[in-house]
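> The following comprises the amino acid sequence and a computationally predicted model.
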Amino acid sequence: MLTSFFKHKLMPAITFHNIEDVLPVTNALQEGGLDVMEITFRTGIAAKAIELVRKNFPEMIVGAGTLLNSEQLAIAVQAGASFGVAPGLNEKVIGTAAEKNFPFIPGIITASELEKALTLGCRLVKIFPCNLSGGIGLIRALQSPYAHTGIQFIPMGGINLSNLHEYTALNIVLAAGGSWIASEELIGQKGFDIITENVRCSIAITR
């Protein structure tokens, strides 16, 4: 199921501080041609933001990001999120996601964490913080011994328009994620047209 969400190989991570920004940002993403987004649980309005998107843009696939515990995951499921994402590997959260049949992407950064993810049944993992930990070189190093397992990666951290192609050109990378499409600064400035253009540029790069 998860692999079908990322046809453009992109997963924008959106952090909302004001509820009035939710619909304009979602519209800007959609206008650019994107139908998937991750709303991070870094602010108290994340669940409400997911509910708003699901109600007003039912065709948008909404993930819940920065899920650090089982309680947050349960809230995300209740809000209508289609999948969850975490920066790290938490066995309890992975177990809760499995119990709820909720598609979940844990975060890893080492070979040992990757092997643990595989043991727990995860075949799609977020690599974070990717660019600070070796970037494209790290992915290539992990790809050699683990590609045969069917694992796929979503690198996040330090990815932008200038290096996006390096990541998405690798077959083991299902999608690249980050805030460059709709940063907190852009949202604060109401730069919705720029967000739309960032989506279009990103899609052009990943084709």
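Yep, that arrived. Numbering: from 1, shown residues only.
> from here on, contacts and neighbour counts on C-alpha atoms
Fine.
> Which elements pack onto the longest helix along the chain?
Longest helix in the chain, counting residues (DSSP state H): helix 192-206. Helix 192-206 makes packing contacts with helix 22-32, helix 164-168, helix 184-188 when contacts are defined by 3 or more C-alpha pairs under 8 Å, 6 or more residues apart in numbering; DSSP states H and E.
> Spit out the contact partners of the closest residue to Thr66 other than its chain neighbours.
Distances taken as C-alpha to C-alpha, 6 or more residues apart in numbering put Ala86 closest to Thr66, at 4.7 Å, once the chain neighbours are dropped. Ala86 sits next to Gly65, Thr66, Leu67, Leu68, Ile105, Pro106, Gly107, Lys126 when contact means C-alpha atoms under 8 Å, 6 or more residues apart in numbering.
> Ala13 should be in a strand, yeah?
Yes. Assessed with DSSP: H, G, I helix; E, B strand; the rest coil, Ala13 lies in a strand.
> check which helix or strand covers Pro145.
If you go by DSSP states H and E, Pro145 is part of helix 135-146.
> same for that helix, what does it pack against?
Helix 135-146 packs on no helix or strand, going by 3+ C-alpha pairs under 8 Å, 6+ apart.
> Off-centre distance for stretch 62-73?
Taking C-alpha atoms, centre = their mean, to the nearest Å, the mean C-alpha location of stretch 62-73 is offset from the chain mean by 12 Å.
> one more structure, for comparison:
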Amino acid sequence: MSNPFDLTARIGVVPVIAIESVDHAIPLADALLEGGLPTAEITFRTEAAAEVLARLHEQRPELLLGAGTILSPEAARLAVQCGAAYGLAPGFDPAVVDAAQSAGLPFAPGIMTPSDISLAAAKGCRLMKFFPAAPAGGPSMLTNISAPFAHLGLRFIPTGGVKLETMGEWLSLPVIAAVGGTWIATARDMREGDWAGITTRARAAVARAKELRP
């Protein structure tokens, strides 16, 4: 399998999903795939997350699965057991990075400051999650805090406040691998069974990414 982060960079956008019911797993996957978006970050913010990952890994292997909100070494190991191809976190925790690396899980810790970047880079991380992207200062902030590390070849996935309308501000930056989007499939969308809406938003996000990175 190719590096999953290389694949997400080619896609340009990753839906960030807090899924509340295992019964929503397959309809969600099918809605994303129909919209041409073959990846998803399933966050460990709900009790259903682990079972959702396992079900999707078994029944929708064509979906590139990420596990998000990995806050403990145990969660990193669980993500691998459930079939996640990559993992992300909102912050930097050296114990979590160590666990992910030991488990062979490609991992992007969260950063918001130059100190965060320094610590993550010292652990060998070359892809990081900039979170919360918009409240932390947006593209200008990331450009400035990442500049001293340019020689390391770091790349980032901004998440938090990113929208379809602002994707261009991010994807125009050379340091951006992909953007994370919570707007594509919200908990409310899934509770209401708005699978068609998820497909529409997924298709629009993919199209926008292709416009920006032909």
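It's in. Since this is a predicted model, take the numbers as computed values, not measurements.
> TM-score of the superposed pair?
The TM-score (TM-score structural alignment, normalised by the length of the first structure) is 0.97; 207 aligned residues with a C-alpha RMSD of 1.0 Å.
> ok so, going back, in the helix holding Pro145 of the first structure, what counts as buried?
Across helix 135-146 of the first structure, burial judged by 16 or more other C-alpha atoms under 10 Å covers Gly135, Ile136, Leu138, Ile139, Leu142, Gln143, Tyr146.
> For that helix, give me the average deviation versus the second structure.
Helix 135-146 of the first structure, aligned to the second structure and superposed, deviates on average by 1.6 Å (mean C-alpha distance after the TM-score superposition for the first structure).
> which residues are in contact with that helix?
Outside helix 135-146 of the first structure, the residues that touch it by C-alpha under 8 Å, 6+ apart are Ala111, Cys130, Glu166, Tyr167, Ile172.
> Which single one of those residues is nearest to Asn56 of the first structure?
Relative to Asn56 of the first structure, the closest of these is Tyr167; by C-alpha to C-alpha it sits at 32.2 Å.
> residues touching the alignment partner in the first structure of Ala29 of the second structure, list them.
Using TM-score structural alignment, the equivalent of Ala29 of the second structure in the first structure is Thr26. The contact partners of Thr26 of the first structure, by C-alpha under 8 Å, 6+ apart, come to Val53, Phe57.
> quick one: Thr26 of the first structure from Cys201 of the first structure, how far?
The gap separating Thr26 of the first structure from Cys201 of the first structure is 17 Å, by C-alpha to C-alpha, to the nearest Å.
> tell me which residues in stretch 195-207 of the first structure are buried?
Buried-residue list, stretch 195-207 of the first structure, by 16+ other C-alpha under 10 Å: Ile195, Thr196, Glu197, Asn198, Val199, Arg200, Ser202, Ile203, Ile205, Thr206.
> try stretch 36-55 of the first structure
Applying 16+ other C-alpha under 10 Å to stretch 36-55 of the first structure flags 36-41, 45-47, 49-54 as buried.
> same question, stretch 91-105 of the first structure
Here stretch 91-105 of the first structure shows Val93, Ile94, Thr96, Ala97, Phe102, Pro103, Phe104, Ile105 as buried, counting by 16+ other C-alpha under 10 Å.
> Which element, helix or strand, includes the fourth one?
Meaning Ala97 of the first structure. Applying DSSP H and E as the criterion places Ala97 of the first structure in helix 91-99.
> residue range for that helix in the second structure?
The alignment of helix 91-99 of the first structure onto the second structure (TM-score structural alignment) covers residues 94-102.
> before we move on, what about stretch 125-138 of the first structure?
Residue correspondence for stretch 125-138 of the first structure in the second structure, counting by TM-score structural alignment: residues 128-141.
> centre of the chain versus that stretch, how much separation?
14 Å.
> coming back round to it: could you look up the next helix or strand downstream of the helix holding Ala97 of the first structure?
Assigned by DSSP H and E, the successor of helix 91-99 of the first structure is strand 104-105.
> which other residues reach that next one?
Contacts of strand 104-105 of the first structure (C-alpha under 8 Å, 6+ apart): Phe83, Gly84, Val85, Ala86, Ile94, Ala97, Cys122, Leu124, Val125, Lys126.
> Measure the mean distance from that strand to the second structure post-superposition.
Once fitted to the second structure, strand 104-105 of the first structure is off its aligned match by 0.7 Å on average (mean C-alpha distance after the TM-score superposition for the first structure).
> before we move on, back to that, pick out the most distant pair among the buried residues of stretch 36-55 of the first structure.
Val36 and Ile45 (18.8 Å).
> Tell me who's in contact with Ile19 of the second structure.
The contact partners of Ile19 of the second structure, taken as C-alpha under 8 Å, 6+ apart, are Ala25, Ile42, Thr43, Thr46, Ala48, Ala49, Val52, Ala187, Met190.
> ignore the last one, Ala40 of the second structure
Neighbour list for Ala40 of the second structure: Val14, Pro15, Val16, Ile17, Leu63, Leu64, Leu65, Gly66 [criterion: C-alpha under 8 Å, 6+ apart].
> now these in JSON lines, with neighbour count?
Listed next are the contacts of Ala40 of the second structure as JSON lines, based on neighbours: other C-alpha atoms under 10 Å:
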{"residue": "Val14", "neighbour count": "27"}
{"residue": "Pro15", "neighbour count": "25"}
{"residue": "Val16", "neighbour count": "25"}
{"residue": "Ile17", "neighbour count": "26"}
{"residue": "Leu63", "neighbour count": "18"}
{"residue": "Leu64", "neighbour count": "22"}
{"residue": "Leu65", "neighbour count": "26"}
{"residue": "Gly66", "neighbour count": "28"}
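> after the helix holding Pro145 of the first structure, next one along is what?
The helix or strand immediately downstream of helix 135-146 of the first structure is strand 152-155, counting by DSSP H and E.
> In the second structure, what stretch matches that next one?
Under TM-score structural alignment, the match for strand 152-155 of the first structure is residues 155-158.
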